[in-house]
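how would this look folded up:
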Amino acid sequence: MSRIGKLPINVPTTVDVTNNDSILKVKGKFGSLERTIPEIIGVEQTDGKLIVSLKNETRANRALHGLYRTLINNMLIGVSEQFLITLILQGVGYRASVQGKTLVLNLGFSHPVNIDMPDGITVEVVQNTTINIKACDKEQLGLFAAKVRSWRPPEPYKGKGILYKGEQILRKAGKSGKK
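Here you go, the predicted structure:
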């Protein structure tokens, strides 16, 4: 049995959970999410807790047990608190701004980079070089942050690029001159 999968999930009082026909729907103050649950996994709700169980024990099913318990937990946290990723632009002239539903980045190219924001994701720019991205779906949030970061990943020689908050770049020495 999965050690993570057998842990109960606490359901916040502000969140509504409905489970019918292998579709789990979670609704909270920041939005609503739904996920299809495989037939081999059972989800039951008892007095403020969700318990994820397996219907038959095989090696692959045990792996899914822990995975789906974590996915359901992330759904509950997302609709009640939201997830946040902070990106930092490092480089001369690197800037960000939000125009409607578009994130506009100046990253040293001859043109600005326009990235459309998906539904459910909010972007806030602080001090032109710090981007706060919030969403209730952790998977979509990570994908959007990776898409933004892919325009200028950090490089090891000067340390320029788009970094996650708290990320350390291992710096390399440049070319050494003739001796």
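
From here on, just use CA atoms for contacts and neighbour counts.
Fine.

Strands of the chain, start to end?
Using DSSP state E, the strands of the chain run over 9-10, 16-20, 23-28, 31-36, 41-46, 49-54, 83-90, 95-99, 102-106, 113-116, 121-126, 130-135, 161-164.

Other residues contacting the longest one?
So the one you mean is strand 83-90. With contacts defined as CA atoms under 8 Å, 6 or more residues apart in numbering, strand 83-90 is touched by 77, 95, 129-138, 141-142, 145, 159-165.

If we use 6 Å, what do you get?
Contact with strand 83-90 is made by 129-136, 160-165, as judged by CA atoms under 6 Å, 6 or more residues apart in numbering.

One more, so I can put them side by side:
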Amino acid sequence: MSRIGRKPINIPAGVEVKVDGSVVSVKGPKGTLTQKFDPNMSIAIEGAELTVSRPNDAKENRALHGLTRTLIANMVTGVTEGFKKELDILGVGYRVQKQGTNLVMNIGYSHQVIVEETDEVKIEVPGPNKIIIVGIDKQKVGQFAAEVREKRPPEPYKGKGIRYANEVVRRKEGKAGKGK
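Here you go, the predicted structure:
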């Protein structure tokens, strides 16, 4: 049986969870998230804990068990603490700034690259070489961070570009490093 799927989810004070069939709504201090899950998974609230169980050990149900539990746990974490992704910009002359709700990036192109923040995802720029993407939905925060990184991914020779704060970029040797 799934070790992750069996773990109960603690519902902290100030968080309201509603289960309506296969639709789960989580309301907390930072906002509300709603998601529809597979109807085979039975989701039950017992006091201040939420448990997910599966009907049988079919391969599909085993796969969905841990997934459903993790997605609900991420919803609870999102409405209480939120999620954030940090991006670093490396390169001579590369910098970012925030103008209103827009992220304006000078990243080596002949034009500025402008990315607009959405209702679910907010952008913070603490410095000219750092971007912090904040939101309550883990998937939307990660997707938005990936789209910003895609504007100038780190290149392997000099390491210039936009990278995640904890990302390690494998560096290559240039053609001058070739053996003689």
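
Quick TM-score on the pair, please.
Superposed pair, TM-score by TM-score structural alignment, normalised by the length of structure 1: 0.95. Supporting alignment: 179 aligned residues with a CA RMSD of 1.3 Å.

that older thread, which one of the contacts of strand 83-90 of structure 1 is nearest L64 of structure 1?
Closest approach between the contacts of strand 83-90 of structure 1 and L64 of structure 1, by CA to CA: C136, at 22.2 Å.

For that closest one, give its distance to T18 of structure 1.
For C136 of structure 1, the distance to T18 of structure 1 equals 17 Å [CA to CA, to the nearest Å].

ok, back up a step: just the closest of the contacts of strand 83-90 of structure 1 to N73 of structure 1, please.
Using CA to CA, the contacts of strand 83-90 of structure 1 come closest to N73 of structure 1 at C136, 11.8 Å.

Need the nearest residue in space to the closest one, chain neighbours excluded.
G78 (4.0 Å; CA to CA, 6 or more residues apart in numbering).

what's the answer for K138 of structure 1, then?
Closest to K138 of structure 1 by CA to CA, 6+ apart is F83, at 6.4 Å.

One more: P153 of structure 1?
That would be G161: by CA to CA, 6+ apart, it lies 5.2 Å from P153 of structure 1.

residues in contact with the one you found?
G161 of structure 1 neighbours (CA under 6 Å, 6+ apart): Q90, R152, P153, P154.

can you pull the contacts of the second one?
Contacts were defined as CA under 6 Å, 6+ apart; by that measure R152 of structure 1 touches G161, I162.

8 Å instead?
L107, G161, I162.

Same check for those residues, but in structure 2.
Retained in structure 2: L107, G161, I162, out of the contacts of R152 of structure 1 (criterion both residues aligned by TM-score structural alignment, their matches' CA atoms under 8 Å).

wait, the first one sits on N128?
No. The criterion here is CA atoms under 8 Å, and L107 of structure 1 misses it with N128 at 11.8 Å.

Name the residues contacting each of these two.
R95.

quick one: which of the two has more around it?
Higher neighbour count among L107 of structure 1 and N128: L107, with 21 against 16, using other CA atoms under 10 Å.
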